[in-house]
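Asks: need coordinates for the below:
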Amino acid sequence: MADLQAEIELTVELRKFINIDLFVQGYYQIRTGVKFSPRVQSATKIEVKSELSPVIDDSNDSIYPACVFNDWGVSKTFLIIFKNEEVQLDDQFNFKLSVIIDAQNIVECFNRLDMQLFLELYFLERDYTAEKMPTMQQLCSRCFKLHFDPRFGIHTHVPILFDYFHLSALTTTVHSSLLCLIPPYVFDRPDVRRTSLFSFLFGQDLSQITTDQINPALLERAYNLHNRICEILLSSYQSLQDFYEAMLEHLPDSEEKPIHVHQKCEQKLRSLSEKLQNIDDIHTIDNLAHAHIAQCSAENIMVWCQFIQTFGLSESSAIVLGKEYHLKRVRRLSEGFFQREMSRVNLLTNESYSYNELHELVRNSSYYSCLLPLTIECVELDGVPDTLPIIIEEIYLSDEQKPSKMLPSSVKMKTPSAYNDNPFLQAVQ
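Replies: From the prediction side, this is the model:
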């Protein structure tokens, strides 16, 4: 198996903390961290950007600056006294994530990362100092699974509700994108020094290949792998570029929009592939492929830095992403909401058994069990197909009105042809 190192950048912005009804006055802070599946070889580096000066003065003696503690990002530590209190945090944590993936199965490896984002609420009753951070009490933890696709990244704004015993909420913006695919270098591996891009392209080290081993199949392997890596990097660039340009349209007129030159990624991929396929010398292929991949990675880094500089802790992007997340979440919940039109005569009959049968039909259907997850989801807050509620709304009509067939509310506005082909809907009807 040929290994590549994927460089992912994940930015977590802790925007606002809302005290709904915390019982105890004292000092609170939010800690955030990223974990992968234990089987994934990974490394994490955190950078902090906070709006509060690290120098504490008399004007903000109840708020302490953000920092990094034991590979976790720690928000500003703030004093909560009154109910319904809001604290503007505006803490930005940049996670530089390095993971080892199989060069032959890049997308499949990303699907198996099991990337999880943790957000935890900590508390200290009185006399907070930085030295007391290890002794703070953890009150609640929320785990969000990140369904990261290297071609599309993640851009969302999520409201997070902590448990009912510590009734408070947090608004969080998450951005993530694949930046680089390179030979591994940050891991303590015995073969790092002799691992090169050449071994990925041709399946063996340069010193092991003789002239008589060079054949069309070996060259085709190099062409395909080069094309696959460039395609994923350019797809990552394309999705980030599209999102960046869309967010520029939402900037207020009073703000100056940065200059961005749109890049046609599909055209560039064809150009890079054609240049490489016109060469049959393995040394030239190695050098040119290395230059192409390095160029794509560098361009990803540039557009990412430009995006974060423009929209880091941006209120305009948070509003757009918040509405989009809410719409997706409600649409997913609506898959279990049905409307049933009945005659008023049915008010005199007991049909509870029919609802039990319908409940089992929906719950056990392949359609319902295969609902697509949200890009970022928390089981406790968003549920899974086994725990999502199934709701049936009864609409009683007069005797003159003829009841129509029952349909999920999520498809009420679709054309008849859109749901006539759905076997699940036919079964429910």
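Asks: contacts and neighbour counts: CA atoms only from here.
Replies: Fine.
Asks: in this protein, which spans are helices?
Replies: 106-111, 197-202, 216-248, 265-277, 282-311, 315-333, 352-363, 366-369, 379-382, 416-420, 423-428 (DSSP state H).
Asks: pick the most deeply packed of the ones you listed.
Replies: Mean neighbour count (mean count of other CA atoms under 10 Å) peaks for helix 197-202 among the helices of the chain, with a mean of 22.
Asks: of all the helices of the chain, which one is nearest E7?
Replies: helix 282-311 (9.4 Å; CA to CA).
Asks: quick one: the closest residue to V303 other than its chain neighbours from I80, how far?
Replies: Closest residue to V303 apart from its sequence neighbours, by CA to CA, 6 or more residues apart in numbering: Q241 at 7.2 Å. Taking CA to CA, to the nearest Å as the measure, Q241 falls 40 Å from I80.
Asks: so what's C265 up against?
Replies: 234-235, 237-238 (CA atoms under 8 Å, 6 or more residues apart in numbering).
Asks: now show me the structure for the sequence below, then we'll compare the two:
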Amino acid sequence: MQQIEETLEEMGFLLSLDLHFTDGDYSADDLNALQLISSRTLKLHFNIYRGLHHHVNVMFDYFHLSVVSVTVHASLVALHQPLISFPRPVKTTWLNRNAPAQNRDSVIPTLESVVFGINYTKQLSPDGCSFIIADSFLHHAYHFHYTLCATLLLAFKGLHSYFITVTEEIPSCQKLELEDMDVEARLTELCEEVKKIENPDELAEHINMNFAQLCSLLMALWGQFLEVVTLHEELRLLLAQENHTLRVS
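Replies: Model (predicted):
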């Protein structure tokens, strides 16, 4: 979990803002008619559990005396293994006989190799009737499952808590019936469920399903949050006051 947290925390999120100018008529379909005269880049300090909720006034430069107010909301809403589709064996035909060999780095890893580790191979049971999972691969799967589930659940908790705080501090905010969740109990339940599964294929699919379900919950909450806070003037003022307090403290 620490490795995933550190990786996400070290990612640099930048927001570029451009100031354009024209002394003639222009249309939204012809933005090339506008002259770029100044740019600013904001570094976003994103936390995977608290998200990012910030308001700041950005001055481009003292010559143009142009200021823009920017409110940024961000939240972790999904974590998943790098899978787009499952690789399939390429059949050699006269159509692709001269095709270049597939680069190993570009091969999409299988679900099993992500869940159990890159060195995972299926092993037959002594009776030859089923597959078994070596303890090292099993521990890798359990740890992988726990880490991603815990990260997603803590992100949900952080966004949910901030959402509640906003609706309590700003009376005019739309009140929604938000689904509350005991994060620790849910994590324990998910981890106990996967330990009951013995079939390798079923275990990998179940772990992947857990990730998908948690991501869906997060994205649904994020959608509700955006509906309530987007372009909300009182929230903008609240965030602006918080930014001012941080600057003078």
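Asks: re earlier: quick one: which of the helices of the first structure is nearest P150 of the first structure?
Replies: helix 216-248 (6.2 Å).
Asks: matching residues in the second structure for the closest one?
Replies: The alignment of helix 216-248 of the first structure onto the second structure (TM-score structural alignment) covers residues 135-167.
Asks: check the fit of that stretch onto the first structure and give the mean distance.
Replies: Superposing on the first structure and averaging over aligned pairs (mean CA distance after the TM-score superposition for the first structure), stretch 135-167 of the second structure comes out at 0.7 Å.
Asks: now that stretch, how far from the chain's geometric center?
Replies: 12 Å (CA atoms, centre = their mean, to the nearest Å).
Asks: next one: stretch 32-43 of the second structure
Replies: 28 Å.
Asks: residue in the second structure paired with Q339 of the first structure?
Replies: In the second structure, Q339 of the first structure lands on no residue (TM-score structural alignment).
Asks: ok, for Q339 of the first structure, nearest residue in space, not its chain neighbours?
Replies: Q339 of the first structure sits nearest to E393 (CA to CA, 6+ apart), 4.7 Å away.
Asks: swap in L52 of the second structure?
Replies: Closest residue to L52 of the second structure in three dimensions, ignoring its sequence neighbours and counting by CA to CA, 6+ apart: A74, at 4.8 Å.
Asks: what is the aligned counterpart of that neighbour in the first structure?
Replies: By TM-score structural alignment, A74 of the second structure lines up with S176.
Asks: from N278 of the first structure, how far out is the residue positioned nearest the centre of the first structure?
Replies: Geometric centre of the first structure, nearest residue: I154, 3.9 Å, by CA atoms, centre = their mean. Between I154 of the first structure and N278 of the first structure the distance is 36 Å, computed by CA to CA.
Asks: wait, C67 of the first structure sits on V48?
Replies: Yes - with contacts counted by CA atoms under 8 Å, C67 of the first structure reaches V48, the gap being 6.5 Å.
Asks: which one's more surrounded, the two?
Replies: Looking at C67 of the first structure and V48 with other CA atoms under 10 Å, you find the greater number of neighbours at C67, namely 21 against 17.
Asks: which position in the second structure aligns with that one?
Replies: By TM-score structural alignment, C67 of the first structure lines up with nothing at all.
Asks: Y64 of the first structure: how many residues sit nearby?
Replies: Quick note: Y64 of the first structure (other CA under 10 Å) scores 23 neighbours.
Asks: same deal with the one 10 residues further on?
Replies: V74 of the first structure sits with 27 neighbouring residues when counted by other CA under 10 Å.
Asks: find the nearest non-adjacent residue to E198 of the second structure, please.
Replies: Counting by CA to CA, 6+ apart, the residue nearest E198 of the second structure is I132, at 7.6 Å.
Asks: L36 of the second structure reaches F21, doesn't it?
Replies: Yes - assessed by CA under 8 Å, L36 of the second structure is found in contact with F21 at 6.5 Å.
Asks: hmm, P171 and L235 of the second structure touching each other?
Replies: No - in this structure, L235 of the second structure is not within contact of P171 by CA under 8 Å, at 10.5 Å.
Asks: picking up where we left off before, right, and the helices of the first structure - which one's nearest F93 of the first structure?
Replies: Across those, closest to F93 of the first structure is helix 282-311 (CA to CA), at 11.5 Å.
Asks: what's R270 of the first structure aligned with over in the second structure?
Replies: In the second structure, R270 of the first structure lands on T188 (TM-score structural alignment).
Asks: excluding chain neighbours, what is closest to K16 of the first structure?
Replies: Q88 (4.6 Å).
Asks: let me see the contact set for that neighbour.
Replies: Neighbours of Q88 of the first structure in contact, by CA under 8 Å, 6+ apart: 15-17.
Asks: on that earlier part again, which residue in the second structure aligns with the residue nearest to the centre of the first structure?
Replies: Using TM-score structural alignment, I154 of the first structure sits opposite L52 in the second structure.
Asks: please list all residues in contact with that match.
Replies: 44-46, 72-75.
Asks: let's see that with 6 Å instead.
Replies: 46, 73-74 (CA atoms under 6 Å, 6 or more residues apart in numbering).
Asks: pull up the distance across stretch 369-380 of the first structure, start to finish.
Replies: From start residue to end residue, stretch 369-380 of the first structure stretches across 17 Å - CA to CA.
Asks: over which residues of the second structure does that stretch lie when aligned?
Replies: The aligned range for stretch 369-380 of the first structure is empty, by TM-score structural alignment.
Asks: mind checking how far I293 of the first structure is from D102 of the first structure?
Replies: On the measure of CA to CA, I293 of the first structure and D102 of the first structure end up 16 Å apart.
Asks: before we move on, what about D281 of the first structure?
Replies: Counting by CA to CA - D281 of the first structure and D102 of the first structure are separated by 25 Å.
Asks: please apply the same query to S235 of the first structure.
Replies: Relative to D102 of the first structure, and taking CA to CA, S235 of the first structure is found at 18 Å.
Asks: F200 of the first structure too?
Replies: Where D102 of the first structure is concerned, F200 of the first structure sits at a distance of 10 Å (CA to CA).
Asks: do the same with E47 of the first structure
Replies: 28 Å.
Asks: when those two are compared, which one has more neighbours?
Replies: Set E47 of the first structure next to D102 and count neighbours by other CA under 10 Å: D102 wins out with 17 against 13.
Asks: correct me if wrong: M115 of the first structure contacts L146.
Replies: Yes - M115 of the first structure lies in contact with L146 (CA atoms under 6 Å); the separation is 5.4 Å.
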